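>>> for reference, the sequence and a predicted model appear below.
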Amino acid sequence: MPSGVVLLSDRWQARRPLTEVVEAAVAGGVRWVVLREKDLSRAERAALAAELRAILADVDGRLIVAGPDPLDGDAVHLPAAGPYPPPAAGLVGRSCHDATELDRLTTEDYVTLSPVFPTRTKPGYGPPLHAAGLRELITTSPVPVLALGGIETPAQVRECVAAGAAGVAVLGALMRAHDPTELAAALIGAAGRADHGRPQTPTATKEDNE
């Protein structure tokens, strides 16, 4: 299940070629990558997915593909709008933003909740949940939660994990980083320290919330 720091791709924001950014983040400890790049053709995305899987294979990492097409893999991340029910896949995530969207979940394995903080990637998107809103939604989620949106610093990672998140999903900060390896290591270290120190609370089930 995705945890720690999950990297979301955006080659338009990347300081280097996307594969180089991913390689650098993996060197810093990232083991989960979500391939977006939805403006590419299927053939182009599939070729890129194969390149990224090769990078991740060296560290037993895993690629998740945004959208219902897994691009010859077995892990997808779906938008809040659909499809419902989710397609059959080895791992299925979904983007959520509020309690109504969480309540629609059926067989998904995990969700992202966003935006947690104001984000430069999507300025004006929100309003941001902040730690308190994130914590409240996590208590109602039937599956593990990744915090997403505006996460750029170790302090923000610690806030999210302390609120109950299984990890954080990071896009802009790692794509734009001068040194993705250094930043990834710092964020992952913060996630690990915060997780070690937080009390263990059970995740809600859908039955608990009905």
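Okay, I see it.

>>> switch to C-alpha atoms for all contacts and neighbour counts from now on
Fine.

>>> quick check, central residue of the chain?
In the chain, the centroid-proximal residue (Cα atoms, centre = their mean) is residue 169; its distance is 3.3 Å.

>>> ok, for it, nearest residue in space, not its chain neighbours?
The shortest distance from residue 169 to any non-neighbouring residue, by Cα to Cα, 6 or more residues apart in numbering, is to residue 6 (4.5 Å).

>>> surely that neighbour touches residue 29?
No. With contacts counted by Cα atoms under 8 Å, residue 6 stays clear of residue 29, the gap being 10.0 Å.

>>> residues touching residue 187, list them.
5, 153, 154, 157 (Cα atoms under 8 Å, 6 or more residues apart in numbering).

>>> what about the residue nearest to residue 169, neighbour count?
Neighbours of residue 6 under the rule other Cα atoms under 10 Å: 25.

>>> on the three-state scheme, it is what?
What DSSP: H, G, I helix; E, B strand; the rest coil gives for residue 6 is strand.

>>> below is structure B, check it against A:
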Amino acid sequence: MNPTEWRTYLVTQESRSAGRETAAVVEAALSGGVDAVQLREKGRPARERYELGRRLRDLTADAGVPLIVNDRIDLAAAVDADGVHLGQSDLPAEIARGRLGDEAIVGVSASTVPEARAAAEAGADYLGVGAVYRTGTKDVPDETNGVGPERVAAIADAVDLPVVGIGGIDAGNAGAVTAAGAAGVAVVSAVTAAADPRAAAAELREVVGDGR
């Protein structure tokens, strides 16, 4: 479960899953070899996210893959997730650590070197860096929507934490992200919207493995 070993990291979003339920997409992606799953599903009621989180907890536990919850420390605790991923506007990493314990995986989004250094000082276990390429998957300020592999390289050089590139990444450009110093890549649509999520996850894992 060490983030330094993650190659492919699936972030869920049912609205970009071609009409399929998130649990079905996650199950297929796990069979394709994803190394981590993040429950995102922003906009869904907390009760629905909790129920989905319990289902994903079972799937990921069976596969031996960590489950991370986006933003919500309380939800991560409620579904017995392995950790939480926090944005710059969320509660600080040290709060998550205090609530979830020393064994929890705490990830933090960073798009600049100062943000990355602050996250490292706060005790983050890994960084989600991006958006590497321009993306419409979520609201991203223009100044950080498409920071490029160059920013990944700058952040990877600045901190002693594994970096996961995110934003607009697919099998066609993932190699450039790992070549810049990322341990792995996080994706939404490249897997969730694929005709065959299992095959898409397997292809992405192969590309990232070749680039590491």
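Arrived safely. Here the structure is a predicted model, which means the values were calculated and not measured.

>>> before we move on, back to that, which of the contacts of residue 187 of structure 1 are retained in structure 2?
Counting by both residues aligned by TM-score structural alignment, their matches' Cα atoms under 8 Å, the members of the contacts of residue 187 of structure 1 that carry over to structure 2 are 5, 153, 157.

>>> can you tell me the helix or strand for the aligned partner of residue 100 of structure 1 in structure 2?
Applying TM-score structural alignment, one finds that residue 100 of structure 1 aligns to residue 114 in structure 2. Assigned by DSSP states H and E, residue 114 of structure 2 belongs to helix 113-121.

>>> show me what that helix is packed up against.
On a contact count with 3 or more Cα pairs under 8 Å, 6 or more residues apart in numbering; DSSP states H and E, helix 113-121 of structure 2 meets strand 105-110, helix 148-158.

>>> so which bit of structure 1 is the longest one matched to?
Residues 130-140 of structure 1 are where helix 148-158 of structure 2 lands when matched by TM-score structural alignment.

>>> distance between that stretch and the chain's centre?
For stretch 130-140 of structure 1, the separation from the chain centroid amounts to 16 Å (computed by Cα atoms, centre = their mean, to the nearest Å).

>>> for it, which positions count as buried?
Judged by neighbour count (16 or more other Cα atoms under 10 Å), stretch 130-140 of structure 1 contains these buried residues: 130, 131, 134, 135, 137, 138, 139, 140.

>>> the second one is in contact with residue 157, isn't it?
By that I understand residue 131 of structure 1. No. Between residue 131 of structure 1 and residue 157 there is no contact under Cα under 8 Å: 10.2 Å.

>>> show me where structure 1 has strands.
For structure 1, the strands defined by DSSP state E cover 4-8, 32-35, 62-66, 75-78, 91-96, 110-113, 145-148, 167-170.

>>> is it possible to get a markdown table of those strands that adds distance to residue 18 of structure 1?
Shown next, in a markdown table, are the strands of structure 1 (distance: least, Cα to Cα, whole Å):
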| stretch | distance to residue 18 of structure 1 |
| --- | --- |
| strand 4-8 | 11 |
| strand 32-35 | 10 |
| strand 62-66 | 14 |
| strand 75-78 | 19 |
| strand 91-96 | 22 |
| strand 110-113 | 22 |
| strand 145-148 | 20 |
| strand 167-170 | 14 |
